[in-house]
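1. The following block contains a protein sequence and its predicted model.
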Amino acid sequence: MSLTPGKQAPAFSLPATGGQAITLDSLKGRKAVLYFYPKDDTSGCTLEARNFQALRQEFAASDTEVIGVSPDSLKSHDKFRAKYDLHFPLASDEEKSMLHAYGVWVEKSMYGRRYMGVERTTVLIDRDGNIARIWNKVKVPGHVEEVLEAARRL
């Protein structure tokens, strides 16, 4: 599925850290940043999470919820959050239903080996549940600041 700015975001319901369930409907009325990342506690994913954590107050001030999504288990997410003192939810999509719906579960290649994995992607959703902006194939340095600026303008 290809996401299109201005269109309704695909519905989802996922378990998340803190014993909560996160759904598209539960985010209505607020802006949301869904950032899809490959794996807990790897260098790029850790840097991205720590960057979102560093600007968490600024996102909150712009009425924007930040949610990390990966196929890792809740147990893995809990360890990751505790290790890096992250104060935003991480949703677990072990079934990869949301990853497929958002088009981020893709074939990747490293050192000539092909495999399926998460393409680092960020989606900004408006208060009505529509896609406001999409960042594909994210490079971590400077990315979180760009997302914050877009959230502020929304």
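-> Cool, got the structure. Numbers count the residues shown, from 1 in each chain.
2. going forward, measure contacts between C-alpha atoms and count neighbours the same way
-> Fine.
3. The protein: strands as residue ranges?
-> For the chain, applying DSSP state E gives strands covering 13-16, 20-23, 31-36, 64-70, 90-92, 105-110, 113-118, 121-125, 131-135.
4. and here's the other structure:
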Amino acid sequence: MKESKRKAKAGVVGGSIGGISCAHALIFAGWDVVVLEKTRSPPTNESGARLGNQSTDRAKKKSLVLARDENFNYRAADGADHRSLLYKILPLDVVWWGHMFLSFSVSDDKPNVKVKSKVLQRGEIIDVVADLLIAADGCLSSIRQTFVPDHKLRFVGMNSR
């Protein structure tokens, strides 16, 4: 009888577009994935970045074509719409809503990471043991601060509406 190999497990901290995209890629690659997200449910009525082939320079009051091929077939979409669609096609048990990241630790004798989170609805502290930790918890990421504490963030630009 052939022994089945355990799937690798990833813990994604943060249900941003980056976190959800990572979850999809890892699931597609055969990993077990858990996304810890502090909000209690998927976002509704949110706004996000617009994607498309045109941008408007408000100061000069003109539109700019973004792709070199002006016949580029595209649909304008809102980043929030993409995130909503990605949530909907994930397996139901992947995103753990209402789980606030607290800390993580790496064991000296085991090749994995233990992530502590607080279940906001019950106040319970739980551990998730994973082979890979992905920090998608935003610009104030405490995970990133642990590994690259001197790295200064810089604004890369986003048009406000």
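-> Received it, and whenever you're ready, just let me know what you need. Note that the structure is a prediction, hence the values are computed from the model and not measured.
5. what's the TM between chain one and chain two?
-> Once superposed, the chains reach a TM-score of 0.34 (TM-score structural alignment, normalised by the length of the first structure), with 75 aligned residues with a CA RMSD of 4.2 Å.
6. which of the strands of the first structure is buried the deepest?
-> strand 90-92 (a mean of 28; mean count of other CA atoms under 10 Å).
7. and that one, what does it pack onto?
-> Packing contacts for strand 90-92 of the first structure, counted by 3 or more CA pairs under 8 Å, 6 or more residues apart in numbering; DSSP states H and E, involve strand 13-16, strand 64-70, helix 74-84.
8. among these, which is nearest M116 of the first structure?
-> Taking CA to CA as the criterion, M116 of the first structure comes closest to strand 64-70 out of those, the separation being 13.1 Å.
9. Now do the closest one against strand 31-36, angle only.
-> Orientation of strand 64-70 of the first structure against strand 31-36 (axes from the mean of the first three to the mean of the last three CA atoms, to 10 degrees) gives an angle of 20 degrees.
10. Show me what strand 64-70 of the first structure is packed against.
-> Strand 64-70 of the first structure packs on strand 31-36, helix 56-61, strand 90-92, going by 3+ CA pairs under 8 Å, 6+ apart.
11. before we move on, the earlier item: out of the helices and strands packed on strand 90-92 of the first structure, nearest to V147 of the first structure?
-> strand 64-70 (10.4 Å).
12. and the closest one with strand 113-118, angle?
-> 150 degrees.
13. Switch the strands of the first structure over to TSV; also include distance to A150 of the first structure.
-> Below are those laid out as TSV (distance: least, CA to CA, whole Å):
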stretch	distance to A150 of the first structure
strand 13-16	25
strand 20-23	22
strand 31-36	10
strand 64-70	11
strand 90-92	21
strand 105-110	24
strand 113-118	23
strand 121-125	8
strand 131-135	8
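14. Surely A21 of the first structure touches L74?
-> No. Counting by CA atoms under 8 Å, no contact exists between A21 of the first structure and L74, whose distance comes to 11.4 Å.
15. Need the helices and strands packed on strand 90-92 of the first structure in JSON lines (columns: distance to A151 of the first structure).
-> Converted to JSON lines, those look like this (distance: least, CA to CA, whole Å):
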{"stretch": "strand 13-16", "distance to A151 of the first structure": "22"}
{"stretch": "strand 64-70", "distance to A151 of the first structure": "7"}
{"stretch": "helix 74-84", "distance to A151 of the first structure": "23"}
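16. Indicate which one of the ones you listed is closest to K31 of the first structure.
-> Nearest of these (CA to CA): strand 64-70, 4.5 Å.
17. Right, I'll call it a day here.
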